[in-house]
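Chemist: model this:
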Amino acid sequence: MSADTCLSSAQQRLWFVWQLRPDGNEYNVPRATRLRGALDVGALQRAIDRLVARHDALRASFPTVAGAPVLRIAAEASVPLPLTDLSALPTAEREAALGEAVARAALAPFDLESGPVLRAELIRLAPDDHALVLTFHHIAVDGWSMGIIDRELSALYAVMVADGDDPLPAPGRSYRDCVAAERRLLESPRRHEALDHWRAELAGAPLELALPTDRPHPTTPSFAGDSRAFPLPPELAEHVDAVAARYRVTRFQRWSGSQLPWKPTGTRRGRWVARSGRRRRPTGSPRESPSDRYSA
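Modeler: All right, here's what the predicted structure looks like:
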């Protein structure tokens, strides 16, 4: 067990939310992968354990000491890989049962005080058809690091099947190193410069989004949201890219800022002004801090 240390800023926010809703699952990060063909379950278990051994963030827990959370890294940890066998079900019922099993695994809450921050489950539909469900808490991973996890787990399983050694180079730095680097940055003069900048930029910004809604907002968030995907017409995508290049911003920044130039009636911006009574409003989006890239 390594010495306790402080959390990163992102982890502090997620820990605080977890304290408010310890039974919540909105920050679960599930990954379900269909595995067709012969599967060596023992090799898969060893590959998962080796993955956890490589990355200290996957061995983390966040107990409270003297009223404040600390980051505690276990020296070693093994992630159980329970098997749920659906192969005895009629073929027509297996896919529905698989969906239910994946949802149960993905939605179960985590206990950040004692850990772990990663759960694994193997679901068998047939001798040559499985689904691997890995569920992480967002306090340990993000979308960027999930790409690393996918690549490394695949490579580790391949060598474990052949009884080989870990072929991957050691991570360049630990998560604890990244947290320490962020802490030094926050204690430097740059922190005060950044605070002064954003206080000036956000001065006078509205504190409440005053828009009419189709139903009252609940007192307690339900997190029962949804998403919609739609393709952009090629000509619109080209226009967005051209404007983004002109102003030296990303496509995402341009698309997010497409509502910023105020225009009069008949436009989305004009409707915003009419409904909210404001000509300025802040927008925000999640981002990762340098300390989140622990696997780099």
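
Chemist: only C-alpha atoms from now on, for both contacts and neighbour counts.
Modeler: Noted.

Chemist: ok, now which ones touch the most centrally placed residue in the chain?
Modeler: Taking C-alpha atoms, centre = their mean, the centroid of the chain lies closest to D142, which sits 3.6 Å from it. Listed by C-alpha atoms under 8 Å, 6 or more residues apart in numbering, the contact partners of D142 are 288, 292.

Chemist: isn't there a strand covering R254?
Modeler: No: the assignment for R254, made by DSSP: H, G, I helix; E, B strand; the rest coil, is helix rather than a strand.

Chemist: shouldn't it be in contact with A237?
Modeler: No: between R254 and A237 there is no contact under C-alpha atoms under 8 Å: 10.9 Å.

Chemist: how close does L186 sit to V117?
Modeler: For L186, the distance to V117 (C-alpha to C-alpha, to the nearest Å) stands at 26 Å.

Chemist: same thing with V52?
Modeler: Using C-alpha to C-alpha, V52 is found at 10 Å from V117.

Chemist: could you also give me the structure for this next sequence, so I can compare it with the first?
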Amino acid sequence: VADKESYQLSSAQKRIWFLNKYNAINRVYDTPLHIYIEPSLKKDILQDTIRFLVERHEMLRTVFIERNGEPRQIILNSIAIDLIHDEIEHMSKKEQQEYIRTTINQTDHAPFALENGPLFRIRIFNLNKKKSYLYINLHHIITDEWSVRNLLDELMKVYSAFAKRRNPELPTISNRYVDYAEWEQEQLNLGRWDTEKSYWMAELAAPLPILNLPLDFSRNRQSTNKGTVFEMKLDNEMKESLKQVCEQENVSMYMLFLAAYIQLLHYLTDQKDIIVGTPVVGRNHQEFEQIQGFFVNTLAIRTQLNDVKNLTQLLQVVREKCLNSFQN
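Modeler: Next up is the predicted model:
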């Protein structure tokens, strides 16, 4: 895409832009990172590292405006970086934890302003001479999990190189996120995704099921965006058993766990038409792998259990649904 004053948004960005416009104070699209780092970080080297990454990745200096009712993104030549450095070595461990928690809550009290930027915040807390606590928060409209992992990896590599007074060695970025947004719109305009559109129109044809979980509280009329994460660790024996099941049934571990989750929802609700949302990376071309930006897409995988009589059948139904969904 030739350089110009503003660029169109991708479909994914448009979704978030609209939701942000509807409720700008909602923090649901923040992507905060909390990292303990050893040895401790030096502010001046970290500042240079961030400047380098902001120059390297256009999304880190992009803002979003509305023009004639349509969202546009503008890539700035530069953007002010406010790196705050807290020395809290004199505090006890408990005091440090409370100070970090309170400070971060105060820092993020104000929502990101998409039209002004920057759409990321960084704060470093030096706990002692050997350990730092790094806090980074980015707005989802400029990033996703893949991007965050790449960014953290590059941050560590660049910081290490600068600390040794060397030039960082990173892969060359040959494309831009705005190239992806332009390419995506071109595919839509040319009708190259009409087959995929037809698949999803049929897959999500009405009536759509509403999951009626047996709750012990009254469901709010409006979404609160509050939730939690449930984690469970599997021992090695269980892992090996599950791997054997996957090999026998020719399914991935993801498909196995998705089938188990669907079976749980069926058990709790006695419903046989269930939709589960699942994220996909959305980087189907190698040239997009190094780009910072919001590529991820959420697929609504619909599973109907009317003719399913056992776990083996369920696994095959889920396998087919996943393969078709990922292909489309």
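
Chemist: quick one, which of R254 and A237 of the first structure is more surrounded?
Modeler: The neighbour count for R254 of the first structure versus A237, taken as other C-alpha atoms under 10 Å, is higher for R254 (19 against 13).

Chemist: would you mind finding the match for the more buried one in the second structure?
Modeler: In the second structure, the residue matched to R254 of the first structure (TM-score structural alignment) is L256.

Chemist: what do you get for F110 of the first structure?
Modeler: Per TM-score structural alignment, F110 of the first structure is aligned with F112.

Chemist: that older thread, the second structure: which residue goes with the residue nearest to the centre of the first structure?
Modeler: With TM-score structural alignment as the criterion, D142 of the first structure matches D144.

Chemist: helices along the first structure, start to end?
Modeler: Assigned by DSSP state H, the helices in the first structure fall at 9-20, 41-54, 91-107, 143-161, 175-186, 189-201, 234-247, 251-256, 268-276.

Chemist: among the ones you listed, which is nearest F223 of the first structure?
Modeler: Nearest of the helices of the first structure to F223 of the first structure, taken as C-alpha to C-alpha: helix 91-107 at 12.4 Å.

Chemist: what residues of the closest one count as buried?
Modeler: The neighbour-count check on helix 91-107 of the first structure (16 or more other C-alpha atoms under 10 Å) flags 94, 98, 101-102, 105-107 as buried.

Chemist: what lies in contact with it?
Modeler: The contact list for helix 91-107 of the first structure, computed with C-alpha under 8 Å, 6+ apart, reads 25, 28-30, 32, 86-87, 121, 123, 125, 133-135.

Chemist: what do you get for stretch 277-291 of the second structure?
Modeler: Contacts of stretch 277-291 of the second structure (C-alpha under 8 Å, 6+ apart): 57, 146-147, 150, 171, 173-177, 180, 295-301, 326.

Chemist: 7 Å instead?
Modeler: By C-alpha atoms under 7 Å, 6 or more residues apart in numbering, the residues outside stretch 277-291 of the second structure that reach it are 173, 175-177, 295-301.

Chemist: repeat for stretch 117-129 of the first structure
Modeler: So stretch 117-129 of the first structure is contacted by 35-39, 58, 60, 79-87, 94, 110, 130-137, 140 (C-alpha under 7 Å, 6+ apart).

Chemist: just name the most buried of the helices of the first structure.
Modeler: helix 41-54 (a mean of 19; mean count of other C-alpha atoms under 10 Å).

Chemist: where in the second structure does that one fall?
Modeler: Mapping helix 41-54 of the first structure onto the second structure (TM-score structural alignment) gives residues 43-56.

Chemist: the matching stretch vs the first structure, average distance?
Modeler: Taken over the aligned residues, the distance from stretch 43-56 of the second structure to the first structure averages 0.8 Å (mean C-alpha distance after the TM-score superposition for the first structure).

Chemist: now L44 of the first structure: closest residue in space, sequence neighbours ignored.
Modeler: Using C-alpha to C-alpha, 6 or more residues apart in numbering and skipping residues adjacent in sequence, the residue nearest L44 of the first structure is Y157, 5.7 Å away.
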